[in-house]
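Participant: Give me coordinates for this.
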Amino acid sequence: MTTMTETSARFREFKMPDVGEGLTEAEILKWFVQPGDTVTDGQVVCEVETAKAAVELPIPFDGVVHELRFPEGTTVDVGQVIIAIDVAPGSGDAPAPAPAAAPVQEPVEAAGSGDGDAPKGRTPVLVGYGVAESSTKRRPRKGASAAPEAAAVAAAVQAELNGHAAPAVAAPAPAVPAQGGAPDGGRPLAKPPVRKLAKDLGIDLATVVPTGKDGIITREDVHAAAAPAATAPGTAPAVSPAVAEAPAAAVSSASARETRIPVKGVRKAIAQAMVGSAFTAPHVTEFVTVDVTRTMKLVAELKEDKDMAGVRVNPLLIIAKALLVAIKRNPEVNAAWDEANQEIVQKHYVNLGIAAATPRGLIVPNIKDAHDKTLPQLAAALGELVTTARDGKTSPAAMAGGTVTITNVGVFGVDTGTPILNPGESAILAVGAIKLQPWVHKGKVKPRQVTTLALSFDHRLVDGELGSKVLADVAAILEQPKRLITWA
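Facilitator: Predicted structure coming up:
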C-alpha cells in the first residue's frame, strides 16, 4: 500500500504504509538516502522490519529528499510521515524541516513514537490523519523554573535528533526536574511502552532526565539511563543526525556481566506466537527412527540427473515430498481449528512451511500449493525460499497461510526435538540429524544412514491414530523412496 500526503504543490510526504496484513508498526532498519539526494519513482529509500519480515520501501514520486523524520532503529506507527520530498526543487527557498513537535507526529523517540496512550494535552490520533493541537493550554506548574542545565540538554538533544542546530534557550522550558522525569515529585511522564521498557531494564523513571516535549520520557532517555557510562554526567549524549542508529542492546550499568536486548520485531512476534500456540493447542508429539539409506542414495542420483540441473537437491527435498504424499493419503491432518465458529476447517491445499533460522530470528515462510508441484518445481521453490530467508528478504505474504511445517533440526547435529506448532496449523514435522549407525538390515547388523522424525500435532484436530498414520507413512517413504511413485 502506498501512503503519501501533499503538503503543498512542491513538497510531498510519504507515510509508513501497512506492509502486510494489518501490521500496525515497523522499525526503520536502514535509510538508503540522505537529505539532498535525488530520488525517482520506485526507488527504494529505506528498509523496515515488521513483526514478520524485513521489507524495502520504494518512494512513489520523483524529487529531492528534504527531510528524514525518524532515525534508524526507530519503531514508527503505520500512517506516520517518515520522509518529506521536494518534488519541485529550485522553485524557491525550501522551508526549514518540520520541528519534532509539529502536529503531524510525536517527538522523535527511538523505538516507540506513536504507540501507547496519547500524552496529556494531545488528542488521540487515528492512523494517517495527523494530530490536532489541543485547544486547552497546559497550565504552568508551580515552580516551573527547571534547572537550566537540564533544559539546555533537552533542547540540544531534541535539536540533534531533528538535524537542526541547537536553539538558544530564550524562554522558560516545560518543567523538567534536574534529577529525573517526575514533575514536582509526582509520577514521571512516559507512555506505557516506555514504562514497560524501563521496568524490563530495571530503570527507575524518576531518575531519568526527559528530552521529549512537555517533559515526556522517551525510549532513548531510558536507554541512556541504562548505559550512563557512555555519556559523561551533565553533558548531552552524543547523538548523530536524524539517521543515527538506536542502540540494539543495553549493558547493565551495575556491571558488564549482563546484556539486555529489547525484544521487538520478528523476535517479539515469534515469542508471542509460540506462547499462544503452546497454551492454546494441546500438543502431542510422536517419534519414529528410520533407516534412510535408500533416500540418501536417491539424493545422490538426483544430483546427477539432468532434469534436476540448476536446482538444489538434498534430503529435505525428499522429506518434503514424502510429507506431501502422506498428507494426500491422510487429508484430515491438513486442517485448522476455528475457535470463533467452533469448526474444523479442512484444507484442500498444502502450503508447506519451512522453518528457517535467520539473524533476525526464526521465520516460517511457506511454499504455496506445494501439493501441486513436481519434484523439480518443489526443489526450485525450496531453494528460492532458503535464499530469500537468508538474505532477509522474505515478505509477510510468504509467511501467511501455512498449513503444515517442516523444521530441520538435524542441520545443527540434533537427533530430534518436540516442535511447537506454527499458530493456525495442525502439524509440524521435525527432522533429526542423519547419522551412520549400526542397524539390523536383512538379518545382519550393518552400518546404515539413520534419522529420527518427530511429529507434533494439535490433538483437537488430530487423534493418535491419524498422527501415527501420517508419521508412519513419511517413515515408510524415506525407507523405500519408490513409494513416492506407487503412493503418489
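Participant: can we go C-alpha only for contacts and neighbour counts from here?
Facilitator: Will do.
Participant: Can you get me a residue count around Gly361?
Facilitator: Other residues lying near Gly361 total 15 when counted by other C-alpha atoms under 10 Å.
Participant: Oh, that last question was meant for Lys52, not what I typed.
Facilitator: 30.
Participant: which ones are touching the residue most central in space within the chain?
Facilitator: Nearest to the centroid of the C-alpha atoms of the chain, with distances taken as C-alpha atoms, centre = their mean, sits Val266, at 2.5 Å. Residues counted as contacts of Val266 (C-alpha atoms under 8 Å, 6 or more residues apart in numbering) are 49-53, 360-363.
Participant: Check Leu461 too.
Facilitator: Taking C-alpha under 8 Å, 6+ apart as the test, what Leu461 contacts is 333, 335-337, 344, 426.
Participant: Which of the contacts of Val266 fall in strands?
Facilitator: With strands identified by DSSP state E, the entries of the contacts of Val266 that belong to them are 49, 361-363.
Participant: let's see this one next to it:
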Amino acid sequence: MIEEFRLPDLGEGLPEAELVQWMVAEGDTVALNQTIAEVETAKAVVELPSPHAGVVSKLHAEAGDIIAVGSVLIAFDIAGEDGGTSSAVNSVAPAAEARAEAPAEEKAQPNLVGYGAAPQASGRPQRRARTAAASVSAPRADTAVLEAAPHDVLHATETIAVPLERPRSTPPVRKLAKDLGIDLGLVEPTGAGGIIARGDVEAYAERVGAASRVAPAAEPVEAVPTSPAPLAGEPSLRERRTPIRGVRKHTAEAMVRSAFTAPHVTTFLTVDVTATTELLASLKSDRSLEGHRIGILAVAAKAVCLALARTPELNSAWDEEHGEIVECGYVNLGIAAATTRGLVVPNIRDADAMTLVELADAIGELASTARSGKTAPAQMMGGTFSITNVGVFGVDAGTPILNPGEAGILALGAVRRQPWEHRGEIALRDVMTLALSFDHRLVDGEQGSRFLADVGSILREPGRAMLLR
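Facilitator: Okay, here's the model as predicted:
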C-alpha cells in the first residue's frame, strides 16, 4: 500500500523548509531510518530519516522547493500484510479512499524529532521564481524612435534576463499593437494586475509617432540595434539575485529585532596580550597537549566565563512577557561562526564548568560542525552570552549586535605586533582591541566596564585567573 510522509515540524516552530537535495530517487528501496533527504530551515541543514521501509513511489518536490510543514514530501510503496509489495498504481486510489474515511487523528505521521501539529497550508510546494537569460534584439529603428523611448532600449550587444511570461493583454489589444508595429514588451501597463490596455498602446504609438515627425531631415544615421530593458524588479546580467531564505533570512530578522529592541552600548579596551600569546606558544610545544588546538579564542572564552561570575548582569536576560530579569546561574557561551550559508551562533552548554583544554576542543568541534552545515537547531538556542572573533579577518574592532535574548557580546580584534609602553619603556608587544556591546536595560556602564576590564586583565596576565573566583 502507499504511505505518504509529510514534512514534520523539526523542533524549531518554523512553518517551512527548503529541500536541499534528495538522497533517494523514485523506485529506490529504502530501509527504516535511512536518510532520504536534506532540508534547510532558517537555522540549520537537517537530514530526514525514512519513517518506512519500502520502495519510493513518488517524490512530491524538487531540490530548491519551499515545503510547508505538513505538506506531502514523499510517498512509499510498502509491503502489505501478505508480505507482498503492492503496486503504486493500483494502491493509490484505495489508499486515498482510506485516508478520506479515516478520522484526522489517525492520519498523523510517525513521531520524528520535534514532530508536531502542522499549520494550515496548501499541499503544493512553493517553487522558486525562475527566469531565463535570453538575448533579444529589436529591429533596426530610426533615431527618433530611440529618442522617444530612451528608457525602453539597451544596446543589442547586451544580454539581459527577461521573463518567460509574455506581456499581459487582451486579444484586441495585441491585434492593435501588431497593426501598429509595436512591441508590447516596450509598453508600460496601467491596467489592473499589470494588464496592457488599449489606451497604453495608443499613447505609446502617439509618443513614438510624434518623435518621428519632429526628427530633423538630416543625413541618415544608422540606428543602434536595441533590446528591451529589464522591467522593474527583473534581473540583468550584471546583477546576481539570491532568494532571501534560510540562515541569511533568520539572521537578518534576528539582528533587526535585536537592534530595535535592546538599547545597545559598545565600549572598547585595547590590551597588551603578549603574556597570553607566550602562554599559547608554550602550550603548543607541550607534548601532553598534542592534538588540542588552543588559541586566543579559547583563552578569551575562559576569561569571559570567569568575568561573568563576577558580573552576573552580563549573563542575564530581559523577560518582557513576565516583566522580569532572569539571571542565569550557568554560561551557555555562543561562538559566532561564519559559514557559506551565513552567520550562525551555536553555543557551548555549561562553558563555565569547562577547563581551558575542554573549551578549546568544544570550540573546534563547534566550528567544524557549523562549517559543514550540520549544527543542530538545539545548539543555537538558549545562549546566555556570545563571542565573535573578527580578528581572524584582520579587523581591529567593531560594534557587534547582540544575539537576541542575550545581555552581552564580546568582539575580539586582531592581535598585532606594535610599539607599546612596557615597564616604562617602548617595546614591540602583541596588542589587541576588545569591543563589548551590552543591553543597557540590563547592564549599566559601570558593570559593563568592570566586566571588560576583568576580561582584559586576564588576557594581559593569564596568571591572574588563578586569583578569580
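Participant: does the residue nearest to the centre of the first structure count as helix, strand or coil?
Facilitator: Taken by DSSP: H, G, I helix; E, B strand; the rest coil, the conformation at Val266 of the first structure corresponds to helix.
Participant: do the same with Ala275 of the second structure
Facilitator: helix.
Participant: end-to-end on stretch 227-247 of the second structure?
Facilitator: 37 Å (C-alpha to C-alpha, to the nearest Å).
Participant: now stretch 425-443 of the first structure
Facilitator: Termini of stretch 425-443 of the first structure sit 41 Å apart (C-alpha to C-alpha).
Participant: In the second structure, what range does it match?
Facilitator: Under TM-score structural alignment, the counterpart of stretch 425-443 of the first structure in the second structure spans residues 406-424.
Participant: what sits against Lys268 of the first structure?
Facilitator: For Lys268 of the first structure, the set of contacting residues under the criterion of C-alpha under 8 Å, 6+ apart consists of Ala51.
Participant: And it, how far from Val409 of the first structure?
Facilitator: For Lys268 of the first structure, the distance to Val409 of the first structure under the criterion C-alpha to C-alpha works out to 22 Å.
Participant: Same question for Asp305 of the first structure.
Facilitator: Counting by C-alpha to C-alpha, the gap from Asp305 of the first structure to Val409 of the first structure is 28 Å.
Participant: Just the element for whichever residue in the second structure pairs up with Ala281 of the first structure, please.
Facilitator: Matched across to the second structure, Ala281 of the first structure falls on Ala262, judged by TM-score structural alignment. Assigned by DSSP states H and E, Ala262 of the second structure belongs to neither a helix nor a strand.
Participant: where do the helices sit along the first structure?
Facilitator: Taking DSSP state H as the test, the helices found in the first structure are 148-161, 192-201, 219-226, 265-278, 293-303, 315-329, 375-390, 464-479, 483-486.
Participant: Might you report the residue contacts of Thr403 of the first structure?
Facilitator: For Thr403 of the first structure, the residues meeting the contact criterion (C-alpha under 8 Å, 6+ apart) are 334-336, 347, 350-353, 424-427.
Participant: Please point out which parts of the lengthiest strand in the first structure sit buried.
Facilitator: The longest strand of the first structure (DSSP E) is strand 444-458. By neighbour count, and taking 16 or more other C-alpha atoms under 10 Å as the criterion, the buried residues in strand 444-458 of the first structure are 448-458.
Participant: mean shift between that strand and the second structure?
Facilitator: Taken over the aligned residues, the distance from strand 444-458 of the first structure to the second structure averages 0.3 Å (mean C-alpha distance after the TM-score superposition for the first structure).
Participant: tilt between that strand and helix 293-303?
Facilitator: Regarding strand 444-458 of the first structure and helix 293-303, their directions subtend 80 degrees when assessed with axes from the mean of the first three to the mean of the last three C-alpha atoms, to 10 degrees.
Participant: now strand 444-458 of the first structure: how far from the chain's centre is it?
Facilitator: Averaged C-alpha coordinates place strand 444-458 of the first structure at 34 Å from its chain's average position (C-alpha atoms, centre = their mean, to the nearest Å).
Participant: Reformat the helices of the first structure as JSON lines; add distance to Lys442 of the first structure.
Facilitator: As requested, those are exported to JSON lines (distance: least, C-alpha to C-alpha, whole Å):
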{"stretch": "helix 148-161", "distance to Lys442 of the first structure": "73"}
{"stretch": "helix 192-201", "distance to Lys442 of the first structure": "60"}
{"stretch": "helix 219-226", "distance to Lys442 of the first structure": "65"}
{"stretch": "helix 265-278", "distance to Lys442 of the first structure": "42"}
{"stretch": "helix 293-303", "distance to Lys442 of the first structure": "13"}
{"stretch": "helix 315-329", "distance to Lys442 of the first structure": "24"}
{"stretch": "helix 375-390", "distance to Lys442 of the first structure": "30"}
{"stretch": "helix 464-479", "distance to Lys442 of the first structure": "13"}
{"stretch": "helix 483-486", "distance to Lys442 of the first structure": "19"}
